[in-house]
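**Student:** I would like the atomic coordinates for the input below:
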Amino acid sequence: MKLVVFGGGTGLSILLRGLKKYTRDISAVVTVADNGGGSGVLREDLGMLPPGDMRNCIIALSDVEPTMVRLMQHRFKDGYLNGQSFGNLLIAAMYELFGDYEHALKEIGSIFRLSGKVLPMTLQDSQLKAYLDNGECILGEKDIPEFVSKSGCRIDRVSLVPDMCEPLEETVRDIKQADIIVLGPGSLYTSVIPNLLVRNISDLIAESKAAKFYICNLMTQPGETDNYNVYDHVSAIIKHSNRYVIDFVIANDELISEKQIENYKFKGAKQILIDDEQTRQLEEMNIKVISSNFVEIRKNYIRHDSDKIGRLLCSYTKEKIMPKEVTYGKHQAK
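**Tutor:** Here you go, the predicted model:
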């Protein structure tokens, strides 16, 4: 079973850890519009694609000793390299050694024995531009959430600059061969949607015979999706692509306790829950809702239960979701 997964950030890497337990044929297509942190520094200094999200996905799909995982995530604490991760530097070195990203990532995939592969959404140097509902624009991913929060406005839409970035031929081929295509989880406007703005990607997904899933986030993101519900997330994706990129929505219906959510509420985040009204709205669009408790809490961090979602996705057949795993609408995944 071949899976193609689109996203970025922490959400995608967590999902990949669950998926690799059930299949080794995974293509993780990662957004490369990041211009902040250590990735932004390397991007500016070396003229390379930002490596941070790709690093996280490489680690998630890897089959190496725990010490190597720790090494890849290690961040220097002093000097010029303060805040930079070893994994980012390794990707930068491989890029310089082999001269192009595709070759470098294939070699890294072999070294780390990946259960699949990691692909950048494009090889072009691209920036993310956000258009707010008050008419203002912000260029650069790292500045968008803070600007939106301070302005009190909402994001109307986003675009890539340049606006017609080309996808990798390998990504196009993988979409055409996919059995399952997954969007998310991850930041809606800065991780998920940018992948759909690359030339022809939305159309290729829409035309694919694969089952298409969107995994909705568990929490809103301040400065990006304030007060959004599941339906709002889906509507934003469709606005930036087309109706036929989603067949199924995987959404949480389990209320998280006030104690567990306290730190998130302090930062302005709220829980996202599916309900009957949203289910009705989505089913009117011929989008099926898969609802259950998809929450896993580790070290006070609220995350998707990647094992449960991985098992659910990989139970898919071309006719249906296996009955023991999930039913639709008001019914729940087990």
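
**Student:** can we go C-alpha only for contacts and neighbour counts from here?
**Tutor:** OK.

**Student:** span of stretch 175-189 from start to end?
**Tutor:** Start and end residues of stretch 175-189 are separated by 21 Å (CA to CA, to the nearest Å).

**Student:** next: stretch 73-85.
**Tutor:** 6 Å.

**Student:** for that stretch, which positions count as buried?
**Tutor:** Neighbour-count burial for stretch 73-85, with 16 or more other CA atoms under 10 Å as criterion, is recorded at 73, 75, 84-85.

**Student:** what are the contacting residues of it?
**Tutor:** With contact meaning CA atoms under 8 Å, 6 or more residues apart in numbering, stretch 73-85 is reached by 37-38, 72, 86-87.

**Student:** which one of the residues you listed is nearest A236?
**Tutor:** Within the contacts of stretch 73-85, the smallest distance to A236 is 26.7 Å, found for G37 (CA to CA).

**Student:** OK, contacts around the closest one?
**Tutor:** Per CA under 8 Å, 6+ apart, neighbours of G37: 83-84.

**Student:** from the buried residues of stretch 73-85, which land in strands?
**Tutor:** Among the buried residues of stretch 73-85, no member falls in strands (DSSP state E).

**Student:** farthest pair within the contacts of stretch 73-85?
**Tutor:** Taking CA to CA, no two of those sit farther apart than G37 and M72, at 16.0 Å.

**Student:** re earlier: in helices, which of the buried residues of stretch 73-85 appear?
**Tutor:** Cross-referencing these against helices under DSSP state H gives Q73.

**Student:** tell me which two of the buried residues of stretch 73-85 sit farthest apart.
**Tutor:** Using CA to CA, the pair of the buried residues of stretch 73-85 lying farthest apart is Q73 and Q84, separated by 9.5 Å.

**Student:** follow-up on the earlier one: JSON lines for the buried residues of stretch 73-85, including distance to L204?
**Tutor:** Below are these laid out as JSON lines (distance: CA to CA, whole Å):
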{"residue": "Q73", "distance to L204": "34"}
{"residue": "R75", "distance to L204": "38"}
{"residue": "Q84", "distance to L204": "36"}
{"residue": "S85", "distance to L204": "35"}
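
**Student:** nearest to K318, of the buried residues of stretch 73-85?
**Tutor:** Distances from K318 to these, taken as CA to CA, are shortest for Q73 (38.0 Å).

**Student:** what distance do you get for that closest one to L89?
**Tutor:** Q73 sits 11 Å away from L89, going by CA to CA.

**Student:** tell me how far V161 lies from V198.
**Tutor:** Separation of V161 from V198 (CA to CA): 10 Å.

**Student:** now the second one, please; I'll put the structures next to each other:
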Amino acid sequence: MSDIIGKKTKKNEGKVVVIGGGTGQSVLLGGLRSYPLDLTAIITVADDGGSSGTLRDYLRMVPPGDIRNVMATLSNASNDFLHLFQYRFNSEAGFLANHTIGNIMIAALAQEHQDINAAIQSLSVMMDVQGHVYPVVNEPLTLCATFTDKTTIKGEAEITHAHKKIHKIWVEDGNGAEPKSAPEVINAILGADVIVLGPGSLYTSILPNISIPNVAAALRITPAKIVYISNIMTQKGETDDFSDSDHVRVLNQQVGANIIDTVIMNSGLVPEDYIDWQRWNEISHQVKSDPDEVRKQGAVPIMGDLIELRDEGVFHDSKKISELLYAIIKDPGMK
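**Tutor:** Purely as a prediction, here's the structure:
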């Protein structure tokens, strides 16, 4: 089935695995899909908020929201279909309130197939998805965090809303045991030419994936170049005062080795008077750039103005970040 899903890619110039979650992963994949690359998305399953959280709790399935967004981004389906797939019922729709059609479709197929991977592959064929999409594990995970004040919280939404400085995070399955990724995920990591971490929330979008022991082990031994796309803004309470090298340090510590080879860092300046701080209250301020400290951790810093200003907020520019990443893929020695 995976061979069928990848058939649209011609004369692939590299196998690229993007690990993460949230909007950042979809933004990056949306830019990369225009290049001749064999794309694989590995997606976090620790989300427990909104429609995804409700379906996760009622059906004991992986949260479908990030999976849905990635599939929509990589799909060659018509705009009319994608509009319907992404349609979200309004808050007055009773038991359907705030659910998306796509989330419900993924839930239905997961129940029919009794297997989330089979559901995703089936839907990928229907939607003509250009690439491979895998949840990092086939069951919902609980994100756990211990904070510097020695308190502990379980649940991604609760951790995010706590706005407290995190000391340590880990993930547990439904039995409180150590989770394990499926062979497809591990094989993708071991067979990649380039692995991309980010962009996305450090503690809730990226670390939940690489906290899984066999994923961390695969990252330690993969021959692939590992690229981290550093965040533009810090996250309130979690990464306040973090520099680019601080993000890299946390990633390396979580895996247990200096795995990051290249760090894509933003050199553009965020205008302080542009951001609506009430609307985007989860961010704090711009990440500090410290390329020399990044080099000390064995990684090559590559800088560029990657900012897109919209909706009174700051985001990675999909076109700019994908162009820079493609240049790195084409020229492994790029510095």
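
**Student:** between V161 and V198 of structure 1, which is the more surrounded one?
**Tutor:** Between V161 of structure 1 and V198, V198 has the larger neighbour count (other CA atoms under 10 Å), namely 21 against 16.

**Student:** counterpart of S306 of structure 1 in structure 2?
**Tutor:** Per TM-score structural alignment, the equivalent position to S306 of structure 1 in structure 2 is S318.

**Student:** ok, how many other residues are close to the residue lying closest to its match once chain neighbours are set aside?
**Tutor:** With CA to CA, 6 or more residues apart in numbering as the criterion, S318 of structure 2 has its nearest non-adjacent residue at 5.2 Å, and that residue is G31. By other CA under 10 Å, the residues close to G31 of structure 2 number 20.

**Student:** I would like the residues contacting the helix or strand containing G31 of structure 2, please.
**Tutor:** G31 of structure 2 is part of helix 22-32 when elements are defined by DSSP states H and E. With contact meaning CA under 8 Å, 6+ apart, helix 22-32 of structure 2 is reached by 18-19, 66, 69-70, 73-74, 198-201, 205, 316, 318-319, 321-323, 326.

**Student:** check contacts around the match of S306 of structure 1.
**Tutor:** Counting by CA under 8 Å, 6+ apart, S318 of structure 2 makes contact with 27-28, 30-31.

**Student:** for those, which one is nearest L190 of structure 2?
**Tutor:** Using CA to CA, L28 is the member of the contacts of S318 of structure 2 that lies nearest L190 of structure 2, at 21.2 Å.

**Student:** map the closest one across to structure 1 for me.
**Tutor:** Looks like L28 of structure 2 aligns to L15 there (TM-score structural alignment).

**Student:** same check on M303 of structure 2?
**Tutor:** Matched across to structure 1, M303 of structure 2 falls on S291, judged by TM-score structural alignment.

**Student:** give me the mean deviation of the helix or strand containing its match from structure 2.
**Tutor:** Element membership for S291 of structure 1 (DSSP H and E) is strand 288-292. Here the mean offset of strand 288-292 of structure 1 against structure 2 after fitting is 0.7 Å, by mean CA distance after the TM-score superposition for structure 1.

**Student:** next secondary structure after that strand?
**Tutor:** Going down the chain from strand 288-292 of structure 1, the next helix or strand is strand 295-298, by DSSP H and E.

**Student:** tell me the helices and strands packed up against the next helix or strand after that next one.
**Tutor:** Once strand 295-298 of structure 1 ends, the next helix or strand along the chain (criterion: DSSP H and E) is strand 301-304. Packed against strand 301-304 of structure 1 by the contact rule (3 or more CA pairs under 8 Å, 6 or more residues apart in numbering; DSSP states H and E) you find helix 9-19, strand 295-298.

**Student:** ok, back up a step: buried only: go through the contacts of helix 22-32 of structure 2 for me.
**Tutor:** Neighbour counting over the contacts of helix 22-32 of structure 2 (16+ other CA under 10 Å) leaves 18-19, 66, 69-70, 73-74, 198-201, 205, 316, 318-319, 321-322, 326 as the buried ones.

**Student:** which ones among the residues you listed lie within strands?
**Tutor:** 18-19, 316.

**Student:** got these as TSV, with distance to I43 of structure 2 columns?
**Tutor:** Listed next are these as TSV, based on distance: CA to CA, whole Å:
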residue	distance to I43 of structure 2
V18	8
I19	6
H316	19
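
**Student:** closest to G191 of structure 2 out of the residues you listed?
**Tutor:** Minimum distance to G191 of structure 2 across these is 12.9 Å, recorded for V18 (CA to CA).

**Student:** for that closest one, what is the corresponding residue in structure 1?
**Tutor:** Using TM-score structural alignment, the equivalent of V18 of structure 2 in structure 1 is V5.

**Student:** my guess is that match contacts V182, does it?
**Tutor:** Yes - counting by CA atoms under 8 Å, V5 of structure 1 does reach V182; the two are 4.6 Å apart.

**Student:** is it true that T146 of structure 2 touches K164?
**Tutor:** No - T146 of structure 2 lies out of contact with K164 (CA under 8 Å); the separation is 9.7 Å.

**Student:** ok, and what's touching stretch 69-76 of structure 2?
**Tutor:** 23, 25-26, 29-30, 33, 41, 82, 85-86, 124, 127-131, 133.

**Student:** actually, stretch 288-308 of structure 2.
**Tutor:** For stretch 288-308 of structure 2, the surrounding residues in contact (CA under 8 Å, 6+ apart) are 232, 241-245, 248-249, 258, 260-268, 270, 314-317, 320-321, 335.

**Student:** what about the equivalent of F85 of structure 2 over in structure 1, neighbour count?
**Tutor:** Taking TM-score structural alignment, the alignment pairs F85 of structure 2 with M72 from structure 1. When counting by other CA under 10 Å, one arrives at 20 neighbours for M72 of structure 1.

**Student:** ok, the nearest residue to M72 of structure 1 once chain neighbours are set aside - contacts?
**Tutor:** Spatial nearest neighbour of M72 of structure 1, chain neighbours left out: G87 (4.1 Å); criterion: CA to CA, 6+ apart. Counting by CA under 8 Å, 6+ apart, G87 of structure 1 touches 55, 71-74.

**Student:** next: I189 of structure 2.
**Tutor:** Taking CA under 8 Å, 6+ apart, one finds 17, 195, 218-219, 222, 224 in contact with I189 of structure 2.
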